[in-house]
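Participant: Kindly return the folded structure for what I paste below:
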Amino acid sequence: MRFLFVHGTGVRRARHDVLFGRIRDRLSARFPQATVSSCYWGDRFGAELSAGAVSVPDMRRTRGAGEGIPAAAPPDVVAAEWLLLLTDPLCEVRVLAEAGWETTGGFTLPGVRSAGSEVLDLLAKLPPEPEETDELGALLRDTGLFGGFSGALEAVARSHEAARAGTNATEDGFARELATALARAVVADALSAAGPEADCTGDERDRLVELVVTRIGGDARMPGGRAAGVLGRLALRVTTQPVLNVWRGSITTGSSPFIGDILRYQARGEALRELLRARIAEEPGPTVVIGHSLGGIALVDLLALSAARGEPTPDVRLLVTVGSQAPFLHEMGALTGLAPGESLPGDFPRWLNIFDRQDILAFLAEPVFPGDSRVTDHEVSSGQPFIPCHSAYFKLDAVYDRIALAVAETG
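Facilitator: Sure thing, here's the model as predicted:
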């Protein structure tokens, strides 16, 4: 048996190699006798902005949650809070800076520094590039946040909001709450800087916060605190639009062509499908094809067109799509391989569709093909908001566990 992985939109060589290395290791651990290969297409068929993105309004990345946020309630409160933090990493620190704390009657003697100022000193002393032997450094590298960590550290430590909140935090309990807010701000800023290149689950994000908190005098067991409670209610009103506005430039540039790859495939997808056909035919034997995002669209198109033409690919026993837009495109009548409203051809293989409901690029397949027992949806959760959740699937054991079950069911 063999597995063939097809990457998704916006992925280029360096990112592909990291992603595929992880997938190969995880699948090989579960299927030691199987071969695991990939079909890299980013350089050859990916989109590029030939005029340097001059068509994109306001290429400068902005900060701030903005005004006129429409009401909407994401089902995951934690993801909603982090969506707000990604848009404005200092929002919790700002609450503490402006609101302060109600003291218990104590005061700071002249010449004696506040407990919060000690926290800021420890934050400023954190190494901007932790060693790989350090858990913090290793985790930053593994999540793709290492490159943005030093800038995030400096931006938070030198911010006016942090200085003011530090002065106001006169007691140890206040300082511990401040440490949590500062750590969340640093991690959020690093995540925002990484953009679509972030490779971080919610558990990894929370562990990064814990590591920073404990090093600046906080309590890793303390939740977000009062600031998180105040802003959590606001976060429930935040839609994806503010964060998309913040990342609009990075999403549409040549380095992160999320939208461009999809549009180019829709216009000129035949060449990519032929490449996939050739890669599937390279080795005989039962094959499981795994497509992430746009890779899943191309695989659905290929398998549906081949079956409709009477030229099915019999070696493909299982199709796995992860964070895929194929069902949505078919529902709109925009899927190349199937006419609007058309059912899957008889020779189409079993289809496992894995999605995270926080991923706005992931869609359900079962309701689009009602009554087709070959189609199965399976939900997972990385604990991240969009955009990081779209890249976090292949770090989740639940993804590989469900693939293993589908392989067993397929026989």
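
Participant: hey, let's count contacts and neighbours off CA atoms from now on
Facilitator: Will do.

Participant: Show me what stretch 168-181 is in contact with.
Facilitator: 92-93, 96-97, 100-101, 103, 107-108, 114-117, 119, 165-166, 209, 213, 216-220, 222-227 (C-alpha atoms under 8 Å, 6 or more residues apart in numbering).

Participant: Just the buried ones from these, in ChimeraX syntax?
Facilitator: The ChimeraX command for the buried members of those (criterion: 16 or more other C-alpha atoms under 10 Å) is given here:
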select :92,93,96,97,100,114,115,116,117,119,165,166,209,213,216,217,218,219,220,224,226,227
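
Participant: Filter the contacts of stretch 168-181 down to the ones in helices?
Facilitator: 92-93, 96-97, 115-117, 119, 165-166, 209, 213, 225-227 (DSSP state H).

Participant: and of those residues, the nearest to Ala138?
Facilitator: Val209 (14.0 Å; C-alpha to C-alpha).

Participant: Spell out which residues sit in contact with that closest one, please.
Facilitator: 180, 183-184, 187, 220.

Participant: Would you state the helices of the stretch 101-250 of the chain in chain order?
Facilitator: In the stretch 101-250 of the chain, the helices defined using DSSP state H, counting those that start in this stretch lie at 115-125, 135-142, 146-157, 160-168, 172-194, 202-215, 225-235, 240-246, 248-252.

Participant: Reformat these as TSV; add distance to Leu275.
Facilitator: Below are those laid out as TSV (distance: least, C-alpha to C-alpha, whole Å):
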stretch	distance to Leu275
helix 115-125	50
helix 135-142	30
helix 146-157	34
helix 160-168	53
helix 172-194	30
helix 202-215	35
helix 225-235	43
helix 240-246	32
helix 248-252	25
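
Participant: Buried deepest among these, which one?
Facilitator: helix 172-194 (a mean of 26; mean count of other C-alpha atoms under 10 Å).

Participant: quick one, that helix and helix 91-99 angle?
Facilitator: Interaxial angle of helix 172-194 relative to helix 91-99 (axes from the mean of the first three to the mean of the last three C-alpha atoms, to 10 degrees): 140 degrees.

Participant: can you give me the offset of helix 172-194 from its chain's centre?
Facilitator: 20 Å (C-alpha atoms, centre = their mean, to the nearest Å).

Participant: residue contacts, the nearest residue to Ala80 once chain neighbours are set aside?
Facilitator: Leaving aside its sequence neighbours, Ala80 sits nearest to Ala235 (C-alpha to C-alpha, 6 or more residues apart in numbering; 5.2 Å). Neighbour list for Ala235: 77, 80-81, 83-84 [criterion: C-alpha under 8 Å, 6+ apart].

Participant: this one next, for a side-by-side:
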Amino acid sequence: MRFLFVHGTGVRRERHDQLFARISGRLTERFPKAAVSSCFWGEEFGAALSMGGRSIPGRSGTRGAGDELSAVSPPDREAAEWALLLADPCCELRVLAYLEADTKAGFSMPGVRPAGAEVLDLLGKLPSDPAEGDELGDLLRATGLEPYYAEALAAISASTEAARAGARAGQEPAARELAVAVARALVAAALAAADIDADCTGAERDRMVAVLTARLGGDARVPGGRAAAVLTKLAMRATTQPALNLWRGRLTESATPALGDILRYQARGEALREHLRGRITEDEGPSVLIGHSLGGVALVDLLAQSAARGEPVAGPRLLVTVGSQAPFLHELGALSGLPPGVARLPEGFPRWLNIYDRQDLLSFVAEPVFRDDPRVTDHEVSSRQPFPPSHSAYWKIDAVYDRIAGAVEELV
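Facilitator: This is a model prediction of the structure:
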């Protein structure tokens, strides 16, 4: 058995090499005798803004309106909360300062140094480049946040929000809550700066917050209190369409490589499909094709077109799409390999496992679209990250590799 990985939208050489090293290592652990290779296409077939992004509008000043929270699941609440933190890392500190100003419990006795000052002192002593072997440093390197951490630390340390919240945290309980809020702000600032280059799951994000909270004198075992509760409510009201309009410029810029590659493929996809055909057929024997994002779209197109002509591509026994737009494009009638409205793939198309994360706005489900085809199976995973980090986090999730291994075993 051999595996061929086809990367997705917005990926260029350095990012491809990082992804493939991780994916090949994880697949080799489960299939020691398998050959694992990749098809890098980003530089030759990828898109670029030829006029520097002049078409992207600026940010709107519109604010989000509230809606009911009762039907929202905890993962959705968490994702919305972190989406707000990514857009404004200091928002929780701002809320905390307001809450402390509104209660006498937040103030210390005259002449007594507020407990929050100690948190800020410890913040100022955090190293900007944690050493190798230090848990925080290792996490920063593993998640791609190391190049952005020093700037994030400087920004949060110098922020008026942190200073105001620290001055108003008079008692120890308020200081412990402040430690959590500062830690979350610092991690959010690094994630926001890294944008789609972040390679971080929700578990890694939470561990960084826990480590920083402990180093700031808080209790890493206790989540944020009043401010976090307010932030969740704000997030669920703010992350609606008006708020997306507010952040449209930044969101569009960060999504441009992914969307641009998709649009370029839709206009000039034949060359990429032929390139994929050559890579798939250059070696004989059964194969498993793994396509991320647009890589999965191109594979579905190629396999469907070839099978419809009565000339199935030789070798593939299993197609795995991860975070793919193929089902959505077919529903739009925008897949060149399939006629609109067809609910069954042509004969000769291999079994298809489609892996998605509902927080990933670029992933879609396939089973309801191809409802007449038992070869198509969906499998949901969760990185516990909001979009866009959720689109890149699949390759660190054990459940992804476990499900691929299970699908391969089913072929026997």
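
Participant: now what about the TM-score between them?
Facilitator: Once superposed, the chains reach a TM-score of 0.94 (TM-score structural alignment, normalised by the length of the first structure), with 405 aligned residues with a C-alpha RMSD of 2.0 Å.

Participant: quick revisit: map the residue nearest to Ala80 of the first structure onto the second structure.
Facilitator: Following TM-score structural alignment, the counterpart assigned to Ala235 of the first structure within the second structure is Ala235.

Participant: Tell me the spacing between that match and Ile355 of the second structure.
Facilitator: As defined by C-alpha to C-alpha, to the nearest Å, Ala235 of the second structure lies at a distance of 27 Å from Ile355 of the second structure.

Participant: Show me the strands in the second structure, by range?
Facilitator: 2-6, 35-39, 287-292, 316-322, 351-356, 376-380 (DSSP state E).

Participant: what's the average distance of the fourth one to the first structure?
Facilitator: On the superposed models, the aligned residues of the first structure are on average 0.3 Å from strand 316-322 of the second structure, with distances taken as mean C-alpha distance after the TM-score superposition for the first structure.

Participant: OK, contacts around the spatially closest residue to Gly58 of the second structure that is not a sequence neighbour?
Facilitator: The shortest distance from Gly58 of the second structure to any non-neighbouring residue, by C-alpha to C-alpha, 6+ apart, is to Gly249 (5.1 Å). Going by C-alpha under 8 Å, 6+ apart, Gly249 of the second structure touches 56-59.

Participant: Now for the counterpart of Gly10 of the second structure in the first structure, how many residues are close by?
Facilitator: Taking TM-score structural alignment, Gly10 of the second structure has Gly10 as its aligned residue in the first structure. Around Gly10 of the first structure there are 26 other residues, counting by other C-alpha atoms under 10 Å.

Participant: go on, Arg158 of the first structure?
Facilitator: 13.

Participant: Surely Ile290 of the first structure touches Arg317?
Facilitator: No: counting by C-alpha atoms under 8 Å, Ile290 of the first structure stays clear of Arg317, with 11.3 Å between them.

Participant: Comparing those two, which residue is more hemmed in?
Facilitator: Applying other C-alpha under 10 Å to Ile290 of the first structure and Arg317 shows that Ile290 carries more neighbours, namely 23 against 19.

Participant: any idea how far the more buried one lies from Leu272 of the first structure?
Facilitator: Ile290 of the first structure is 15 Å from Leu272 of the first structure, by C-alpha to C-alpha.

Participant: what's the closest non-adjacent residue to Ala73 of the first structure?
Facilitator: Nearest one to Ala73 of the first structure, counting by C-alpha to C-alpha, 6+ apart, is Leu236 at 4.8 Å.

Participant: make that Ala198 of the first structure, sorry
Facilitator: Gly144 (5.1 Å).

Participant: cool, Ala185 of the second structure as well?
Facilitator: Pro89 (4.8 Å).

Participant: Over to Gly232 of the first structure?
Facilitator: Take Gly232 of the first structure and drop its neighbours on the chain: the residue closest to it by C-alpha to C-alpha, 6+ apart is Glu81, 5.5 Å away.

Participant: Asp138 is in contact with Glu132 of the second structure, correct?
Facilitator: Yes: at 6.2 Å, Glu132 of the second structure counts as touching Asp138 under the criterion of C-alpha under 8 Å.

Participant: What separation do you get for the residue nearest to Ala80 of the first structure and Val243 of the first structure?
Facilitator: Counting by C-alpha to C-alpha, the gap from Ala235 of the first structure to Val243 of the first structure is 12 Å.

Participant: Pull up the overlap in contacts between these two.
Facilitator: 83-84.

Participant: before we move on, back to that, farthest-separated two in the contacts of Val209 of the first structure?
Facilitator: The two members of the contacts of Val209 of the first structure with the most space between them (C-alpha to C-alpha) are Val187 and Ala220, at 14.2 Å.

Participant: got a list of what Leu4 of the first structure touches?
Facilitator: Leu4 of the first structure touches 36-39, 280, 287-290, counting by C-alpha under 8 Å, 6+ apart.

Participant: wait, doesn't Ser382 of the second structure sit right on Asp357?
Facilitator: Yes: with contact defined as C-alpha under 8 Å, Ser382 of the second structure counts as touching Asp357 (5.4 Å).

Participant: more crowded one of those two?
Facilitator: Remark: of Ser382 of the second structure and Asp357, Asp357 carries more neighbours, 25 against 19, as counted by other C-alpha under 10 Å.

Participant: Check the gap between the more buried one and Ala198 of the second structure for me.
Facilitator: Taken as C-alpha to C-alpha, the span from Asp357 of the second structure to Ala198 of the second structure is 17 Å.

Participant: Can you get me a residue count around the counterpart of Val320 of the second structure in the first structure?
Facilitator: Taking TM-score structural alignment for the superposition, Val320 of the second structure sits opposite Val320 in the first structure. Neighbourhood size, Val320 of the first structure [other C-alpha under 10 Å]: 22.
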